[in-house]
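> pasting the sequence and the predicted coordinates here, then a few questions.
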Amino acid sequence: MGAILFWFTMGIGILLLGVYLLRSGLMALSHSRLERFLRQATHTPWKGFIWGALATALVQSSTATTVLTVGMVDSKAISFYQGLSLILGANVGTCLTVQLLAFDLQALAWPAIILGTLFLIPRPSRAVGLSLWGCGLIFYALSLMSSASTPLRDSAVLPGFLTAASNSPWQALLVGTAFTALLHSSSAMTGIAMVLTAQGVVPLPGALSIVLGANIGTCSTALVAALFSSRAAQRTALANLLINVAGALIVLPFLYTVAPLLSLASPNPARQVAHFHTLFNLLSSLVALGLLKPLSAFLTWLVPD
C-alpha cells in the first residue's frame, strides 16, 4: 500500500509541476497581451463572457484570468459589472483543459518533453519550451497515477479523500474544495478524479462531487488576492465563490440521477467526468450571465463601498 501511495503522490506532484510549467509558458507568451485584450473585450456582458472564456482557454488557467480580473477591477481599469462577465467566461474556458485530460495522450509525453528541451535552449523560444515541458509532464503524470491507482480497486485501505468520495457526496464536495484550495488547480483535482473513476477506485457520483468541490476550491486564490484590495475587487472575487457554491448546492442532490445519464454521451468514465465538468460550468455561467444585473446589485448590497 505504501508503494502505491508513493507513486500516486509522485504522479500528483508531477501533474502539479506540469500544470505550473504550462501556465508559466503560456502566460509568458501572452500575459501583457492578455491584459490589454481583456480591457477592450468587456463593452457588453456577452463580449466579456466570450472573451473571458477564450482568454482562459489560451492561458489554461481560470485562476490566472480571475486574479487578473480582480486586479483590473481594483485598479478601476474595468468596472465590477464588467469583471463579472469575464469571470463567468473564465469558468467555461477552463473546461478545455479538462477535456484534453480525458484523452489518452501518454504516447505524446516524452516527445513533448524532448521537443520542449530543444525549445528551451534558445532564449527567445523558452516560453514555448516551458509550455511543451508542461504538456509532457501532465501526460506522463496521468499515466503514472493511472498505473499506481489500479491496485487500489482491491485494497481495503484507501486514502481519506477516496473514502469520502465513495461514502458521501457532501464529504466528497468538501474534500474536493479543500484539496483544490491546497493545490491551487481545479484542473489538476478534476484530472485526479477522472483517473480514479476510470480505474474504478471512486464511483462516478463521488467523482462528480469532487468536481463540484474543485470549482469552489479554485476560488480561494482570487479571494486571497482581493483580501486587501478595493471593495469592488472583493465583490468580484466573492461573486465567483457564490456562483460556484450556489451551483454546487443546487446540483449535488441530483448527482445520482445525473450520473447514469452521462453514459449516453460517452462510455468512458473519465470522459463522463469531463463532460459533467463542462456542462456544469457552461450552464451555471449562462444562468448567472442572464441574472447579471440582479447579481451585481445583490453583491453591491452585500459588500457596499
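Good, I have the coordinates.

> could you use CA atoms for every contact and neighbour count after this?
OK.

> contacts only, for Thr278.
Listed by Cα atoms under 8 Å, 6 or more residues apart in numbering, the contact partners of Thr278 are 92, 95.

> how near is it to Ala107?
Computed as Cα to Cα, to the nearest Å, the Thr278 to Ala107 distance reads 25 Å.

> and Gly200, by the same measure?
Distance of Gly200 to Ala107, computed by Cα to Cα: 23 Å.

> looking at those two, which one has more neighbours?
Using other Cα atoms under 10 Å as the criterion, Gly200 and Ala107 rank with Gly200 on top: 16 against 12.

> how about the contacts made by the residue lying closest to that one once chain neighbours are set aside?
In space, and not counting its chain neighbours, Gly200 is closest to Arg153: 6.2 Å by Cα to Cα, 6 or more residues apart in numbering. Contact analysis of Arg153 by Cα under 8 Å, 6+ apart lists 199-201.

> distance to Ser143 and secondary structure added to those, as TSV?
Converted to TSV, the contacts of Arg153 look like this (distance: Cα to Cα, whole Å; DSSP: H, G, I helix; E, B strand; the rest coil):
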residue	distance to Ser143	secondary structure
Gln199	11	coil
Gly200	15	coil
Val201	15	coil
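
> check it against this one:
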Amino acid sequence: MFLFLLAIDFIGYSFRLLNKDIAESIINLTSNPFISLFIGLLITAIIQSSSTSTSMIVAIVASGSIEFSDAIPMIMGANIGTTLTSTLVSLSFITNRDEFRKAIGAGVVHDFFNILLVAILFPLEYNYGILTNLSSAASNFILGADYVVQDNEFRYFLLTKPIVIFIGNLLPYPIILAISSFVILALAVKFLAQTLYKSITGGSREFLQKYFFGSPYRSFFWGVVFTAGVQSSSVTTSVIVPFVATRKISLKQCFTFIMGANIGTTITALIAALFKSEAAVSIALVHLFFNLIGVLIFLPFPIIRSIPVKMAKSFGRLAMKFRLAGFIYIIVTFFLVPFALISFNREDRSDSKQMEKIEEIRKEPQNRPDSLI
C-alpha cells in the first residue's frame, strides 16, 4: 500500500517538474464551463490525485477568486482525471493479449462511466444548476447558518512527501522519475492484488465470487466499504484490474464494485471536509452527489448498467488488436485534448483583450497626448 501511494505521488511530482506553473496558469480560466471541465480533468491527470486537485479548487473558491458554481465543472473533470491510475495499471498486462484485453477493459470502464455521467449531468448543471442547488442546500443544512469558516488547508501524502522531495532533489529528471514510478505502481498493484486475494479468499475463486461479487449490490457494497476503509479509490479501482485480467471476476462485477468505490471515496472526503471550510464541505458534497446520481442512474437498471461495460469490452478488443491504442487513448483523452482546448481558449481570450484595448484607444483619442494620436 505504501509503495502504491509513493508511486502515485512520484507520478504527480514528475509531471509537475515538467511544467511547474501549468496548474496555476490554467486553473483560473473558468469563464467557459466546458473549458473548466477539461481544466479539472487535466490538472487531476497531471497531479494524479483528485484529492489534491479538489483541495486546490477549494482554496481558490474560498479565496473568492472564482464562484462556487464555476468550480463545479472542474470537479466533474477531476472525476474523469482520477480514473487515469487504473488505466495506467492495465497497461502492465500488455505482454499477454488475453489478459491485456480484459485488463484494459477493467481500466477504461471507470473512464466511460464518468464520461457518460458528465454527459448527463453537465447540461443539467449548466442549464438548471442541479449540483449547485443540491450541494448548497445540503451544506446549509449540515453546517447551519452560524458556521464560522476556518482557515485550514488540506494536507496529503504526509508520509510519502518527504521521500519524494528527497529523491526528486537527488534525481531531478522528470522523465526517469515518471517511468520508474509507473514500474513501481504496476508492481505494487500486482503484489497488492495477489496478497489481498490470498488473504481474503484463501486462494479460492469460488469464495470470492460467493461472498464479495455474488450480486451487483453485494459488489457495490464492498466497493463502498473497502474504499472508505483504505481512503483511496485509486487503490481499490486499480487492485480490481488484475482480478479481471486473471478471470477471477467479470467486467460486470468489476463495474458495480467501481461504482461503490466512487461512493466510498466521497464519504472520506466529506468527513474530512467537515473540519475545513464551508467551501470544502460544498465541494465534497458536489463530489458525493455527482457519484450518487450516477449510481442511481446505472445500478438499478441492468440495461443501462451494461452500456459502459459493452463500451469497455469493445475498446478492450480494439486494444488487443492494436497495442498502441491504449497509449494513444491515455495521451489523447487525458492530456492532448484538454491541453489543446485550454491553450486555444487562452489564446482566444488574449486576442479578445487586445481587441478591447484597441477599441478603447480608437474611441478615446482625445484623452491622450497629440504625439500618440
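It's in. All figures in this text were calculated on a predicted structure; none of them were measured in a lab.

> and the TM-score between these chains?
The TM-score (TM-score structural alignment, normalised by the length of structure 1) is 0.67; 251 aligned residues with a Cα RMSD of 4.0 Å.

> show me which residues of stretch 125-133 of structure 1 are buried.
126-133 (16 or more other Cα atoms under 10 Å).

> give me the contacts around it.
Here stretch 125-133 of structure 1 makes contact (Cα under 8 Å, 6+ apart) with 18, 21-26, 28-29, 112-120.

> hmm, 10 Å instead?
Applying Cα atoms under 10 Å, 6 or more residues apart in numbering, the external contacts of stretch 125-133 of structure 1 come out as 17-30, 109-123, 134-136, 138-139.

> so what's the residue count around Gly2 of structure 1?
Using other Cα under 10 Å, Gly2 of structure 1 has 7 other residues around it.

> looking at the buried residues of stretch 125-133 of structure 1, which is nearest Thr65 of structure 1?
Closest approach to Thr65 of structure 1 among the buried residues of stretch 125-133 of structure 1 (Cα to Cα): Ser131, at 17.5 Å.

> coming back round to it: how far away is the residue nearest to Gly200 of structure 1 from Leu137 of structure 1?
Distance, Arg153 of structure 1 to Leu137 of structure 1, by Cα to Cα: 25 Å.

> need the contact list for the residue nearest the centre of structure 2.
Central residue of structure 2 (Cα atoms, centre = their mean): Thr82, 2.1 Å from the mean position. Residues in contact with Thr82 of structure 2 (Cα under 10 Å, 6+ apart) are 40-51, 53, 110-111, 114, 233-234, 334.

> distance between the ends of stretch 143-161 of structure 2?
Between the opening and closing residues of stretch 143-161 of structure 2 lies a distance of 32 Å (Cα to Cα).

> map Thr63 of structure 1 across to structure 2 for me.
Here Thr63 of structure 1 is matched to Ser51 in structure 2, going by TM-score structural alignment.

> any idea how far its match is from Asn28 of structure 2?
Using Cα to Cα, we find Ser51 of structure 2 at a distance of 18 Å from Asn28 of structure 2.

> the more surrounded of these two?
Ser51 (21 against 16).

> ok, that one touching Ser232?
Yes - using Cα atoms under 10 Å, Ser51 of structure 2 is in contact with Ser232, at 9.2 Å.

> identify the contacts common to these two.
Here Ser51 of structure 2 and Ser232 have 265-266, 269 as joint contacts, going by Cα under 10 Å, 6+ apart.

> keep only those of those that are in helices.
265-266, 269 (DSSP state H).

> just the buried residues out of the residues you listed, in PyMOL syntax.
Buried members of these, defined by 16+ other Cα under 10 Å, are picked up in PyMOL with:
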select buried, resi 265+266+269
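
> tell me how far the longest helix that structure 1 contains is from the chain's mean position?
When structure 1 is parsed with DSSP H, its longest helix is helix 2-40. Here helix 2-40 of structure 1 shows a centroid-to-chain-centroid distance of 11 Å under the convention Cα atoms, centre = their mean, to the nearest Å.

> no more questions from me, cheers.
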